[in-house]
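Asks: Sequence and predicted structure below; questions after.
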Amino acid sequence: CISRQLYSAVKSSNRKKNIPLNTYVSIYSPAYSEQDGAEDGSFMVDHSLEAAELSPEEILIDRENVRNLREQIETALSPLEKKVFDLYMDGMTYQEIARQMKKEPKSIDNALQRIKTKVNKALKK
C-alpha cells in the first residue's frame, strides 16, 4: 500500500495539469522584491493597468464595440431575460432574483443559462 501510494504521488506530481495553479504570481503581490530596493508600496496589478492604457482611438472603438454588443444582447433577450440579466449584473444571487421577481429559483437559473448562450452567440459574431 505504501509503495503504491508513493508511486501515485510521484505520478501525479509529474502531471502538467496543475502547473498554472502551482506557478502563478498573484497580481496583488508587491511589484518589487526587497532586493530591488524600491519600496513604493505598488502592486503588480498597478503596473499592469498602466501598461494597458489605450489611445483615444482605441477607447472610442472599444466604446462603439460595447454599444453594438449591448444592442445585440438587448434585441436577443426576452423581457424576462432582460430583467434577470439586469438584476444579475447588479450583483444579486439566483435566490434574491427569484424572490424579487416572485419566480422559482430554477426558472431564474434557466433564464440565466439562456442568457449565457445568447451572450456567447453575440460575442462570436
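Replies: That came through, no problem.
Asks: From now on I want contacts and neighbour counts done on CA atoms only, so please keep to that.
Replies: Will do.
Asks: which residues touch Ala122?
Replies: Going by CA atoms under 8 Å, 6 or more residues apart in numbering, Ala122 touches Leu69, Gln72, Ile73.
Asks: got another, please set it beside the one above:
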Amino acid sequence: MPVPSTSHTQSFLDHLRFVKRYSAHTLTSYEKDLSDFCRFVHDQYEEADLLQVRPAMIRTWLASLKDAGMESRTISRKISALKSLYKYLRKEGLADSNPMATIVTPKLNKRLPMFV
C-alpha cells in the first residue's frame, strides 16, 4: 500500500535535507515516523490527507504507541517529527491549522550522570 500524503512529507524531508542539513540518521528516523503515522491515520480513519488530520487522531496514535510498550523518549521523537512537519506546512502556506498545537510531549525520565 502506498503511504498517503507522500508529496507533503517528501517536500518536508527535502527541506530538512537540503535547507536545514539534518543528518542522514535523523532524516531516516523522521521518514519512518511520518510514514508510520500516515499509515496509521489511513488504516484507522481512512484519511489520506495530512491536512485533514485532527488532534484526536494524533492522540489515538500516541496512545497506541504507548500501549505497544514504546518508550517515552521514542514517542517524543515521533512527536517532534510531526510538530516539525506541521510547522513546515504552516510556514509554506499548505496548512490552515496545526493539529499538533495541543499535543503535549511526555515527560522524560532524567538519567543520572555516570562518574568514573
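Replies: Nice, I can see it. All figures in this text were calculated on a predicted structure; none of them were measured in a lab.
Asks: Any idea what the TM-score comes out to?
Replies: The TM-score (TM-score structural alignment, normalised by the length of structure 2) is 0.34; 55 aligned residues with a CA RMSD of 3.0 Å.
Asks: For ChimeraX, write a command that selects the buried ones of the contacts of Ala122 of structure 1.
Replies: Those of the contacts of Ala122 of structure 1 that count as buried under 16 or more other CA atoms under 10 Å are selected in ChimeraX with:
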select :72,73
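Asks: Including secondary structure and distance to Arg4 of structure 1, could the contacts of Ala122 of structure 1 go into CSV?
Replies: Supplementary listing: the contacts of Ala122 of structure 1 in CSV, determined by DSSP: H, G, I helix; E, B strand; the rest coil; distance: CA to CA, whole Å:
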residue, secondary structure, distance to Arg4 of structure 1
Leu69, helix, 54
Gln72, helix, 56
Ile73, helix, 54
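Asks: if I look at Lys66 of structure 2, how far off is Ser72 of structure 2?
Replies: According to CA to CA, to the nearest Å, Lys66 of structure 2 and Ser72 of structure 2 sit 8 Å apart.
Asks: And the helices in structure 2?
Replies: 6-18, 24-45, 55-67, 72-91 (DSSP state H).
Asks: Those into a markdown table, with extra columns for mean neighbour count?
Replies: Putting the helices of structure 2 into a markdown table (neighbours: other CA atoms under 10 Å) gives the following:
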| stretch | mean neighbour count |
| --- | --- |
| helix 6-18 | 16 |
| helix 24-45 | 17 |
| helix 55-67 | 15 |
| helix 72-91 | 18 |
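Asks: Could you check how far Asp36 of structure 2 is from Phe18 of structure 2?
Replies: Separation of Asp36 of structure 2 from Phe18 of structure 2 (CA to CA) stands at 23 Å.
Asks: Ser84 of structure 2 too?
Replies: Noted for Ser84 of structure 2: a distance of 15 Å to Phe18 of structure 2, by CA to CA.
Asks: tell me which element Phe85 of structure 1 falls in.
Replies: Following DSSP states H and E, one finds Phe85 of structure 1 within helix 79-89.
Asks: tell me what that helix is packed against?
Replies: In this structure, helix 79-89 of structure 1 makes packing contacts with helix 94-101, helix 105-124, judged by 3 or more CA pairs under 8 Å, 6 or more residues apart in numbering; DSSP states H and E.
Asks: Adding distance to Ala9 of structure 1, write the ones you listed out as CSV.
Replies: What follows is the helices and strands packed on helix 79-89 of structure 1, written out as CSV (distance: least, CA to CA, whole Å):
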stretch, distance to Ala9 of structure 1
helix 94-101, 40
helix 105-124, 39
